[in-house]
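Asks: got a structure for you, letters missing:
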């Protein structure tokens, strides 16, 4: 005689429970990123196609690209960024060599100060240069006191060369930081062997140190190039009225001229250039192991 036996449900193993898929964990940060960063960027792109007369049109792009002000600002931005990057590479390499391979009292403190310097705002360095070389700065004051003239000779801060000096002063530590990290991995035995074989210091730098430093130089130079292309505070605080970069042109069109479509067009161009160079920086830094 068969009898029905009631059995209690067997609980599923812990490993077979339904888990939250990995992609679901990415939704909250992606949503925050989209709301905070991508949505404002999309609004800028959208506004660049919205003329003041209404509707949708690419006329603002044609007007901006055809304007002399945009072409001059683009050229000024590029040559200032390239010139500043070249200056930072040369000066940063020389200073990093001294800090890494020339023993002197306080060398470690100087190396640590570089990390602190990276946190300084750019306008602070510009203000310091104004105190030194401005029209009423220390250098001009000493000159007028010594010669009795009404004005000093130092007027370069309000020129493109003043902007170039300020950017090189501020961004050089961004090159020195990866260089010092690269120099710390160089075996001192290599330098000693090269020196014992009669190699002069210049040859040691060229054939032993420089090949090891090239990836760090490329990574630091790429980062400085991106930062210089988007620098606004240095140009503004130097008071160089004849120097108009792309960020300054965005400010001028949006705030002074109330040309919001034109400002958005310039901003879109600036973003595209910056993203392209940042992609290059990431590739170089990945190969450099930075």
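Replies: Arrived safely, thanks for sending. Source: prediction; values computed, not measured. Numbers count the residues shown, from 1 in each chain.

Asks: switch to C-alpha atoms for all contacts and neighbour counts from now on
Replies: Fine.

Asks: who's in contact with residue 223?
Replies: By CA atoms under 8 Å, 6 or more residues apart in numbering, the residues touching residue 223 are 174, 278, 281.

Asks: for burial, what's the neighbour tally of the second one?
Replies: What that stands for is residue 278. 17 (other CA atoms under 10 Å).

Asks: how about the nearest residue in space to it that is not next to it in sequence, secondary structure?
Replies: Of all residues not flanking residue 278 in the chain, residue 226 sits nearest, at 6.5 Å (CA to CA, 6 or more residues apart in numbering). Going by DSSP: H, G, I helix; E, B strand; the rest coil, the secondary structure assigned to residue 226 is helix.

Asks: okay, one more to line up with it:
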């Protein structure tokens, strides 16, 4: 009889914990604002080829005779170049839109890969105390001890073949470099959550009625962890987008002539042409600001829903 009551208590608590949060998140003002901003950026990235077709300006095409003045300086915004041109006569608007593709193509997979790896490590480390926890925590600390920029520089140097061409696609390499560091934060967060959850009554009740540890982790612990991890995903994503921009700015990320916000800002800074044509710098800068603001607003909205007292 006591086992039956325990099972009923376990089932009742499990049902209570499975609450619908999506509708509440969509009703939260910060989340809606963030979704609108991110939606605009995603739409702009998807419509980049349309903008290129309408203007007749490819992201890497140079129009020196049309976009550069007689003294060789880039022109400002005009009817043919809505955000002006860069020092090579390329359309800043078109390159900014294509740069959004690179930032999202790097940021979303890198953050998602880090979430999957870090959550898996954190679940195991938090649920199995002792040697397993110590080894995984030590591995996390070792990964955190590597400097981000120096490691990226080393990996990029090792990525050169005998002919000087990259062995692995630079975009894929940047995704791997960023996720190599970002997973550690997800692992620490998840471990801390699981350490608290493993002593909760529903876990003890599940173990008492013979629920396997694997099933308990996947079916009960993980659903409790995922909402918090989802908040952190939304917070970490703009950080990783900035990390890609930083690597490209330093010349070790996405390489020119491929358009990315980081190498566009780096080119504007190196040439100082933004003093003549400010949209050369403002275009990618504002786009990056809107993207980061949007994802931060989403993360804030999710946090408000899940932890209204925080």
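Replies: All right, it came through fine. It should be emphasised that the depicted structure is a prediction, and the values quoted were computed from it without experimental measurement.

Asks: what does the residue nearest to residue 278 of structure 1 correspond to in structure 2?
Replies: Counting by TM-score structural alignment, residue 226 of structure 1 lines up with residue 238 in structure 2.

Asks: trace residue 88 of structure 1 over to structure 2, please.
Replies: In structure 2, residue 88 of structure 1 lands on residue 114 (TM-score structural alignment).

Asks: in this structure residue 78 of structure 2 contacts residue 85, no?
Replies: No: in this structure, residue 78 of structure 2 is not within contact of residue 85 by CA atoms under 8 Å, at 9.5 Å.

Asks: more neighbours, those two?
Replies: Legend: neighbour count by other CA under 10 Å for residue 78 of structure 2 and residue 85, higher for residue 85 (30 against 11).

Asks: surely that one and residue 280 touch.
Replies: Yes: between residue 85 of structure 2 and residue 280 there is a contact at 6.8 Å, judged by CA under 8 Å.

Asks: pull up the overlap in contacts between these two.
Replies: residue 92.

Asks: which stretches of the stretch 101-250 of structure 1 form helices?
Replies: Listed in chain order, the helices of the stretch 101-250 of structure 1 (DSSP state H, counting those that start in this stretch) span residues 107-117, 122-133, 138-147, 160-183, 188-196, 201-204, 210-229, 233-238, 246-251.

Asks: so what's the match of residue 88 of structure 1 closest to, chain neighbours aside?
Replies: residue 183 (4.0 Å).

Asks: how close does the one you found get to residue 143 of structure 2?
Replies: Here residue 183 of structure 2 is placed at a distance of 9 Å from residue 143 of structure 2 (CA to CA, to the nearest Å).

Asks: could you check the distance from residue 184 of structure 1 over to residue 237 of structure 1?
Replies: 37 Å.

Asks: counting neighbours, go ahead and name the busier of those two.
Replies: Per other CA under 10 Å, whichever of residue 184 of structure 1 and residue 237 has more neighbours is residue 237, with 18 against 12.

Asks: the more buried one reaches residue 123, doesn't it?
Replies: Yes: with contact taken as CA under 8 Å, residue 237 of structure 1 and residue 123 are classed as touching, separated by 6.4 Å.

Asks: residue range for the helix or strand harbouring residue 37 of structure 2 in structure 1?
Replies: Residue 37 of structure 2 is part of helix 29-46, with elements assigned from DSSP states H and E. The aligned range for helix 29-46 of structure 2 in structure 1 is empty, by TM-score structural alignment.

Asks: how about residues contacting that helix?
Replies: Residues outside helix 29-46 of structure 2 that contact it (CA under 8 Å, 6+ apart) are 25-26, 97-101, 104, 287, 290-291, 293-302.

Asks: circling back: how about the contacts made by the match of residue 226 of structure 1?
Replies: Residues near residue 238 of structure 2 by CA under 8 Å, 6+ apart: 107, 291-292, 295-296.

Asks: from residue 84 of structure 2, how far out is it?
Replies: Here the criterion is CA to CA. By it, residue 238 of structure 2 lies 27 Å from residue 84 of structure 2.

Asks: returning to that earlier point: element containing the match of residue 88 of structure 1?
Replies: Under the assignment here (DSSP H and E), residue 114 of structure 2 is part of helix 92-127.

Asks: superpose on structure 1 and give me the mean offset of that helix.
Replies: Compared with structure 1 after fitting, helix 92-127 of structure 2 has a mean deviation of 1.4 Å; criterion: mean CA distance after the TM-score superposition for structure 1.

Asks: for that helix, buried residues please.
Replies: Residues of helix 92-127 of structure 2 classed as buried under the neighbour-count rule (16 or more other CA atoms under 10 Å) are 92-104, 106-115, 117-127.

Asks: and that helix with helix 170-197, angle?
Replies: Following axes from the mean of the first three to the mean of the last three CA atoms, to 10 degrees, one obtains 30 degrees for the angle between helix 92-127 of structure 2 and helix 170-197.
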